[in-house]
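> My questions are about this predicted structure, shown below with the sequence.
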Amino acid sequence: MTDGAATDGPAGATGGGGAAGAPGTAGGVPRWPVTEAEAVAEQERIRAAADPVGPGPAPGRARRVAGVDVTYDEESDLLVAAAVVLDAESLEVLEEAVHTGRSRFPYIPGLLAFRELPPVLAALEKLGTPPDLVVCDGYGYAHPRRAGLAVHLGVLTGLPCFGVAKSPFAFDHTEPGPRRGDASPLLDRRSVPPETVGRALRTQPGVRPVFVSAGHGIGLDHACAHTLRLAPRYRLPETTRGADGLSRRVLREIREGLREPYGAAE
């Protein structure tokens, strides 16, 4: 596991050679918006560059699957981003990386990606080998401007990405059937006719569904199939559980004085 110093914005490609010079970058470095208006304009541009259809790697074809998550310190602007790579078959941890930093963009509903992208990109860059697929704790196409974190991250890195969220955000759905694998459309009723932006997916019998949406480079069918393979025992996929647990543990160690908040690489 590695740890790095805080930065205003990391490079726009993963350590394995992601999408340097991707849309929204200058020489591989993202142009991070400063104002809400700039962020909305950037999301519109990202949406136009995204591929939410894929089809992306089919289940069984992606060996290294990464989960990313960010944990915030409630008493300061400190945050910890984690990237955990699992073997897609055994679900064993292959590699971990973390990045500690500061919040650089205010919390604005619908613009969370601009708070989380810089540290998430930095954590991904510390991986020795890029993953075949990235699962975000949050939204992709299921976003008011169809440009959630999974969309934005995929466009910037060139990696197939999708989102698995714990709530339906502002969208509607009917309760899926009670069995594992049952699903129902996640609908944006602002559109006429209502647009399907994701799926409510039951990963465990009798447990609340998760909300899966395509991001970039992978379609919804494959995203749901991967989610079920990654969630054999619990509601959330093991990628999300691993990244969430790692980021929380590192933040706890910082609070207890066991780790420097912005230490050198380990």
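Looks like it came in fine.

> When you work out contacts or count neighbours from here on, use the C-alpha atoms and nothing else.
Fine.

> Let me see the ranges of the helices in the stretch 51-200 of the chain.
For the stretch 51-200 of the chain, helices defined by DSSP state H, counting those that start in this stretch occupy the ranges 113-125, 149-157.

> where do the strands sit along the stretch 101-250 of the chain?
Using DSSP state E, counting those that start in this stretch, the strands of the stretch 101-250 of the chain run over 133-137, 161-165, 183-188, 195-201, 210-216.

> Need those in a markdown table (columns: mean neighbour count).
Formatted as a markdown table, the strands of the stretch 101-250 of the chain follow (neighbours: other CA atoms under 10 Å):
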| stretch | mean neighbour count |
| --- | --- |
| strand 133-137 | 27 |
| strand 161-165 | 29 |
| strand 183-188 | 21 |
| strand 195-201 | 25 |
| strand 210-216 | 32 |
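
> put this beside the first:
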Amino acid sequence: MPDPTPAEILADPQLWPAEPPQAMELQRRLAPQVRCEPLPARSVRLVAGLDVSYDNTRLAAAAVVMDLTTMRVVETATGAGTPRFPYVSGLFAFRELPPLLHALDGLRCRPDVLLCDGAGQAHPRRCGLACHVGVLLNRPTVGVAKSPLGTPGGVPERGRGAWASQRHGDTEVGRVLRTRSGVRPVYVSVGHRVTLEDACALTLRATPSYRLPEPIRAADQLSRRRLAEQH
């Protein structure tokens, strides 16, 4: 039998590597499968924010679907679990992916785009959490991180919508995006099946009032509540 593909390995946590070096190699194999392509011409309306909260022994994930035309919550779902991988920077996907997939499986609707609280291609191996989710599910996915992961990038001007590049060598892998004037930026990158331009435009559209997109803010709050309920 042929060896399993990276996506097949991700789909079965029993096949996941147990040690960081092997997990890094899996990310290197997965990274070339990320596709950058324009979002469909039809307007994106339903966007799911994804986030995970955890302590030393438990994880709680949340998916919150919002209608961007009204900024109202359409549906929510959660997932829970225990950590299956060490806490290692750049490898959080191996901790967070199982409960996130559980939460997404609980949704009845199909969001147009997934917004992950974490990196996409702006990652040391160009394969952050948003890439894991996007490639595995073959869904348009955007990474919106609160801090840079290995590539700080430039400093954008202070106005909303200003941005500066994050680069690995000569390649632009993400953008440092100002979602509110005079407020710390976020770090936007492609997870799968979006362009970087579309990813930034969607992030701004989903961020009318605060620093973070509303679907991610709502998912963060819900995952924290679910984690507290486990104790």
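Right, received. Where do you want to start? Values in this document were obtained by computation on a predicted structure and should not be read as measured data.

> Got a TM-score for the pair?
The pair, once superposed, lands on a TM-score of 0.92 when counted by TM-score structural alignment, normalised by the length of structure 2; 227 aligned residues with a CA RMSD of 1.9 Å.

> Including distance to Ala113 of structure 1, could the strands of the stretch 101-250 of structure 1 go into CSV?
CSV is the format used below for the strands of the stretch 101-250 of structure 1 (distance: least, CA to CA, whole Å):
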stretch, distance to Ala113 of structure 1
strand 133-137, 11
strand 161-165, 12
strand 183-188, 20
strand 195-201, 18
strand 210-216, 13
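
> His152 of structure 1 is nearest to which of those strands?
strand 210-216 (7.7 Å; CA to CA).

> what angle do that closest one and strand 195-201 make?
Strand 210-216 of structure 1 runs at 130 degrees relative to strand 195-201, counting by axes from the mean of the first three to the mean of the last three CA atoms, to 10 degrees.

> against structure 2, where does strand 210-216 of structure 1 fall?
Counting by TM-score structural alignment, strand 210-216 of structure 1 falls onto residues 186-192 of structure 2.

> That stretch vs structure 1, average offset?
Once fitted to structure 1, stretch 186-192 of structure 2 is off its aligned match by 0.7 Å on average (mean CA distance after the TM-score superposition for structure 1).

> List of residues touching that stretch?
Applying CA atoms under 8 Å, 6 or more residues apart in numbering, the external contacts of stretch 186-192 of structure 2 come out as 34-36, 119-122, 127-135, 138-148, 173-179, 196, 199-200, 203, 211-212.

> what about the closest residue to His132 of structure 2 other than its chain neighbours, neighbour count?
The spatial neighbour of His132 of structure 2 that comes closest, neighbours along the chain excluded (CA to CA, 6 or more residues apart in numbering), is Ala93 at 7.0 Å. Look at Ala93 of structure 2: counted by other CA atoms under 10 Å, it has 24 neighbours.

> Aligned to Asp117 of structure 2, what sits in structure 1?
Under TM-score structural alignment, Asp117 of structure 2 pairs with Asp137 in structure 1.

> re earlier: how much space between the corresponding residue of structure 1 for the residue nearest to His132 of structure 2 and Pro209 of structure 1?
Residue pairing (TM-score structural alignment): Ala93 of structure 2 is matched to Ala113 of structure 1. Ala113 of structure 1 is 23 Å from Pro209 of structure 1, where distance means CA to CA, to the nearest Å.

> Repeat that for Gly27 of structure 1.
For Gly27 of structure 1 relative to Pro209 of structure 1 (CA to CA), the value is 41 Å.

> Pick out whichever of these two has more residues nearby.
Between Gly27 of structure 1 and Pro209, counted using other CA under 10 Å, the more crowded position is Pro209 (28 against 11).

> can you tell me which residue is nearest the centre of structure 1?
Centre of structure 1 computed as the mean C-alpha position; nearest residue by CA atoms, centre = their mean is Cys136, 2.1 Å away.

> how far away is it from Leu124 of structure 1?
Cys136 of structure 1 is 12 Å from Leu124 of structure 1, by CA to CA.

> same thing with Leu78 of structure 1?
Distance from Leu78 of structure 1 to Leu124 of structure 1, by CA to CA: 18 Å.

> the more surrounded of the two?
Higher neighbour count among Leu78 of structure 1 and Leu124: Leu124, with 31 against 19, using other CA under 10 Å.
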